[in-house]
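> How does the following fold in three dimensions:
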Amino acid sequence: MATAFHVYVINNLGDDKNLTTHCRSTETDLGTRVLEFGAAFDWEFEITIGHVAEYWCDMSWASSHGDFQVFYEPRDALRRGDQKCYWRIDRDGLYLYIKSDDDYELQFRWP
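From the prediction side, this is the model:
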């Protein structure tokens, strides 16, 4: 049996600030995208029993750059809710929507 997940990366950096992101897992390279302010990049995948899903996104804007683990099934499957992961990318870091709190919480700061 498989469970489907949907991940969203949303540029919330502000006007005239593009976000460049390259997301991938060990099996899938989702390519490089340039997101204008307010734009989103999203993808779906399925997790089967006995397989651990993990996705990383290399992100940059202006002089900020980092490689972030945006999905790791043992850590994230339950805290996301409805199998949807919303990442809001802000100037101070990456925020994840936590369904139980009905709010975004800072997860990663820009290095």
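> CA only for contacts and neighbour counts going forward, please
Noted.
> So residue 81 versus residue 74, what's the distance?
For residue 81, the distance to residue 74 (C-alpha to C-alpha, to the nearest Å) stands at 14 Å.
> One more, please, to line up against the first structure:
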Amino acid sequence: MKSFQFNLPIIFLLLTTYSCSLVQSIQFRLKITNELTNTLETHCTLKGVDIGVFPIQPGGMNGYSVNYDNPRQSTIATCALDSGKLHGKFVMFDNIRDSQRCGNNRCEWYVKNDGLYLDIQGKQVFQFRWN
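Below is the predicted model of the structure:
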């Protein structure tokens, strides 16, 4: 009985290590295309980390790649977008909302004068208005 009590912490450690290794990291790509006539300033946060401000020229795009290992984690990416008089802060990837509609773990956004569109099965579908 003593040897079992001695080995119990080791068994527990092995089981928790094994169960943690079963959690698979998922990678997704976020792409933002500027379809405005002015430069678009993007200020994004991925998994709570501020990645800075990046300008996207008219007709240009910027892409981000991020891994997450918690399928229950909801908001993964938010971006503040500014272009002239157009402003807004948007949730660009929410695992619960977007895991099914962003095919192949890719969310492709198109920024236009009336708002933001998401590519859903090859079609640009309106999602957000500017603030």
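> what about residue 81 and residue 74 of structure 1, which has more around it?
Taking residue 81 of structure 1 and residue 74 together and counting by other C-alpha atoms under 10 Å, residue 81 has the greater number of neighbours (14 against 10).
> What's the match for that one in structure 2?
Under the alignment (TM-score structural alignment), residue 81 of structure 1 pairs with residue 103 in structure 2.
> and what of residue 45 of structure 1?
Alignment note (TM-score structural alignment): residue 45 of structure 1 maps to residue 66 of structure 2.
> wait, that match sits on residue 31?
No - using C-alpha atoms under 8 Å, residue 66 of structure 2 is not in contact with residue 31, being 11.5 Å away.
> Looking only at neighbour counts, state which of those two leads.
Neighbour comparison, residue 66 of structure 2 and residue 31: the larger count goes to residue 31, with 17 against 14 (by other C-alpha under 10 Å).
> hang on, that one is in a strand, isn't it?
Yes - the assignment for residue 31 of structure 2 by DSSP: H, G, I helix; E, B strand; the rest coil puts it in a strand.
> Tell me the residue in structure 1 aligned with it.
Structural alignment places residue 31 of structure 2 opposite residue 8 in structure 1 (criterion: TM-score structural alignment).
> is it true that that match touches residue 85?
Yes - taking contacts as C-alpha under 8 Å, residue 8 of structure 1 lies within contact range of residue 85: 6.0 Å.
> Tally up the residues packed near the closest residue to the match of residue 31 of structure 2 other than its chain neighbours, please.
Taking C-alpha to C-alpha, 6 or more residues apart in numbering, and ignoring the residues beside it in sequence, residue 8 of structure 1 has residue 42 as its nearest neighbour in space, at 4.3 Å. Around residue 42 of structure 1 sit 14 other residues, with neighbours defined as other C-alpha under 10 Å.
> Residue 48 of structure 2 too?
Using other C-alpha under 10 Å, residue 48 of structure 2 is surrounded by 11 other residues.
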